[in-house]
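predicted coordinates and the sequence they were generated for:
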Amino acid sequence: MGGGIKMANEAGKITKAYFEKYILPKTGAKRNEVIVPPKSGVDTGVIRIAPGRVMAVTTDPFSIHPSLGWHKAAWFAFHIIASDLCTSGLPPEYLSVDLNLPVSIKDMEIKKMWDTVHEECRKYGVAVVTGHTARYEGTNYPMVGGATMIGTGNEDEYITSAMSRPGDAVIITKTVAIQAAAMLTAIFPQYIEKELGTGDFKKLDSMFYSMTTVDESMEAAKFGLRSRGITSMHDATEGGVLGALYEIADASGNGILIEKEKLPLWPEVSRVSELFGINPYRSISEGTLLMTVVPDKADAFVKRLKAKGTESVIAGYMKEENFGKKIEDSGMLKDIEPPGHDDYWKAINYGVSRRLK
């Protein structure tokens, strides 16, 4: 979500201001069992389904990029939605998928795509419980439908990005702009290898299967939630890491202080960002998980993630609300602005308009 109400037919999410003015006030009937209703920067809704039991729900587009190949495209579509659900701390259990496919898709292509969804569901214990599959005129890639994922658990076992507290450490995994870098490489491989060289290309190409936060989120749940360790989780999608940090502070009603030099930016990601003229700190980063952690447990959790193969850093701390949302850059404190238009879409348009391959 971004800062202004202006829409201007820009690709990507509507702005935070537009969402809060026109969408959020009109969310249907009010029901007492909805304990986490829609809110900007919060990945899941939560419903009480029985005394002491809750259900976390999230919805996302079902996004398919055929240029990736059907396996990679479907893998990523599954992990986009599963990553959101798992930020609740609850395991993914049920999936509903609506496929509004273009008429050009062949039966065997649907099979290849669905085989991968089935494989990922089995891997994580997810049952597909309902859905809709059809071809329609006027539909096109990548947004070929939508999906809803559900997980259940005890009421004291879920978290949201609104639960961070002043003093909590802010942990960030992997690198900023991991999705922007990996997807640009997958879509324009020849151009990137030519401009950056084979070494960088191979590193960037290998990032594809890092565009998920499912395993890290599930590891966080095992480590302990709320007072036991992790107080909130949020994945850095559109608006990038800085946008996600703003959303955590905004959703929880807290301030935040981040040290820019501690934000993880892998060298090859920096170079591909420069090549396409995008700000890596403001570019889409599915696969980067932001967590707030009880401060005396933060170092132990960083070590635990490393033992599981995931690099992470402590990049700052949550503050009282009146501190504001700040980033320290070269000794100066600057405001962290709300997420706006994501540079990733500009980069995609640049590549497509120049017919890069």
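Looks like it arrived, so ask away.

CA only for contacts and neighbour counts going forward, please
OK.

what's the neighbour count on Ser353?
9 (other C-alpha atoms under 10 Å).

could you do Leu265 as well?
Neighbours around Leu265, by other C-alpha under 10 Å: 16.

repeat that for the one 4 residues further on.
The local packing count at Val269 equals 22, with neighbours defined by other C-alpha under 10 Å.

same check, this time on Asp168
Asp168 is flanked by 24 other residues according to other C-alpha under 10 Å.

same deal with Thr152?
23.

ok, it - contacts?
By C-alpha atoms under 8 Å, 6 or more residues apart in numbering, Thr152 lies in contact with Arg53, Val54, Met55, Ala56, Leu90, Pro91, Pro92, Glu93.

please compare the first structure with the one that follows:
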Amino acid sequence: MRKGKLSNEKLNDLVLKTVQTSREDVLIGASIGEDCSAVAFGDTACVLSTDPITGTAEAIGKLAVNVGLNDIASSGSEAVALLLTLLCPEETTDEAISGIIRDAQITANTHNVAIIGGHTERTSAVNRIVISVTAIGKNTPTGIVKTGGAHAGDFIYMTKWAGLEGTGILAVEKKEELQTVMKSTELEQARQMLVYTSVLKEGAIGKQCGATAMHDVTEGGVLGAAYEICEASGLGCELQKMHIPIHPVTEMICNHFLIDPLKLIASGAMMMTIAPENAPALEQAFIADSIEYAKIGVMTEATEKMLVYGDFEVEEIKEPIAPPEGDALYDVLD
């Protein structure tokens, strides 16, 4: 069986058909594509998300915090606290555990977020360090930005680069092999992509400018994120392939391993939709905060999800975007 999170079809069949939301105070329950759940407590909504970090041990404390907080940011909410569960192989040293927690705390401090609990153990159940992070945020019940909030005609924007996180992970996990095809400076540049795995700024900007949907680009990459926004919103999309930003070092690594950068995990990249009249303000905000961005497509009334080759002024070739099936990262790490 393929590694990685379940396909949308399997997730629906094996999990979501059984998990049911029956309480009125649950504002957002389990569903395909939604980054967060939310529960109402009077005039306040508690926003929650949980994620594991399994692909790498490099900077795993920092990565866990950023990935958890990214989901909260994608809902337009304020991040408040984190719970961390750390499962370590039996041979993991005290120093390694201490270093992971120290990096997590430093990153949490940077975002004014508290680590308020969790669990830490050595166990034979894992052969590499695994962190599961639960992030907690707050919002008003009506202020949450959902993955499924897009409207037909909305522009689709993306920040930073496709395959961002996967590039950094592969630069670490496959360093020896990549040293034969990349310069040391290029390989270090690829490893440094893990520095850019936070989307808290983008989330705040998107909410301020009126984004209708936001989704951080995780497993399944850019195409997976676009598919999930469409599914959650009951719409389709047209993505312009030539406008999707791909960093040169990502192209080098993906070409070497024969994988698609658009299907490579990209925590640190944010996808959002916004009405055309609000797009200029969004772009100006990105520019003012020195955030790389690109307008990559449009939401459509028709439910077909299409990747478009060519530019708007020339003949276009379109192909359907398939449902996400795992991540290209695991094709290399298997």
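Cool, the structure landed. Computed from a prediction, not measured in an experiment: that's the story for all the values here.

and the contacts of Thr152 of structure 1, which are buried?
Val54, Met55, Ala56, Leu90, Pro91, Pro92, Glu93 (16 or more other C-alpha atoms under 10 Å).

quick one: the third one is in a strand?
Yes: Ala56 of structure 1 sits within a strand when classified using DSSP: H, G, I helix; E, B strand; the rest coil.

show me what contacts the equivalent of it over in structure 2?
The equivalent of Ala56 of structure 1 in structure 2 is Val47 (alignment by TM-score structural alignment). Residues in contact with Val47 of structure 2 (C-alpha under 8 Å, 6+ apart) are Cys36, Ser37, Ala38, Val39, Ile72, Ser77, Ile136, Gly137, Lys138, Asn139.

which of those has the most neighbours?
Ile72 (31 neighbours).

need the contact list for that residue.
Contacts of Ile72 of structure 2 (C-alpha under 8 Å, 6+ apart): Asp35, Cys36, Val47, Leu48, Ser49, Glu78, Ala79, Ala135, Ile136, Gly137.

aligned to it, what sits in structure 1?
So, by TM-score structural alignment, Ile72 of structure 2 is matched to Leu85.

among the contacts of Val47 of structure 2, which recur in structure 1?
Contacts conserved in structure 1 for those, using both residues aligned by TM-score structural alignment, their matches' C-alpha atoms under 8 Å: Cys36, Ser37, Ala38, Val39, Ile72, Ser77, Ile136, Gly137, Lys138.

for those, which one is nearest Tyr196 of structure 2?
Comparing the kept ones among the contacts of Val47 of structure 2 against Tyr196 of structure 2 with C-alpha to C-alpha places Ile72 closest, at 16.7 Å.

what helix or strand does the closest one sit in?
Applying DSSP states H and E as the criterion places Ile72 of structure 2 in helix 60-74.

mean shift between that helix and structure 1?
Helix 60-74 of structure 2, aligned to structure 1 and superposed, deviates on average by 1.2 Å (mean C-alpha distance after the TM-score superposition for structure 1).

can you tell me which residues contact the closest residue to Val126 of structure 2 other than its chain neighbours?
Excluding the flanking residues, the one nearest Val126 of structure 2 by C-alpha to C-alpha, 6 or more residues apart in numbering is Pro89, at 5.6 Å. Shown in contact with Pro89 of structure 2 (C-alpha under 8 Å, 6+ apart): Arg122, Thr123, Ser124, Ala125, Val126, Asn127, Arg128, Ile129.

quick check: the aligned residue for the second one in structure 1?
Same thing as Thr123 of structure 2. Thr123 of structure 2 maps onto Tyr136 in structure 1, by TM-score structural alignment.
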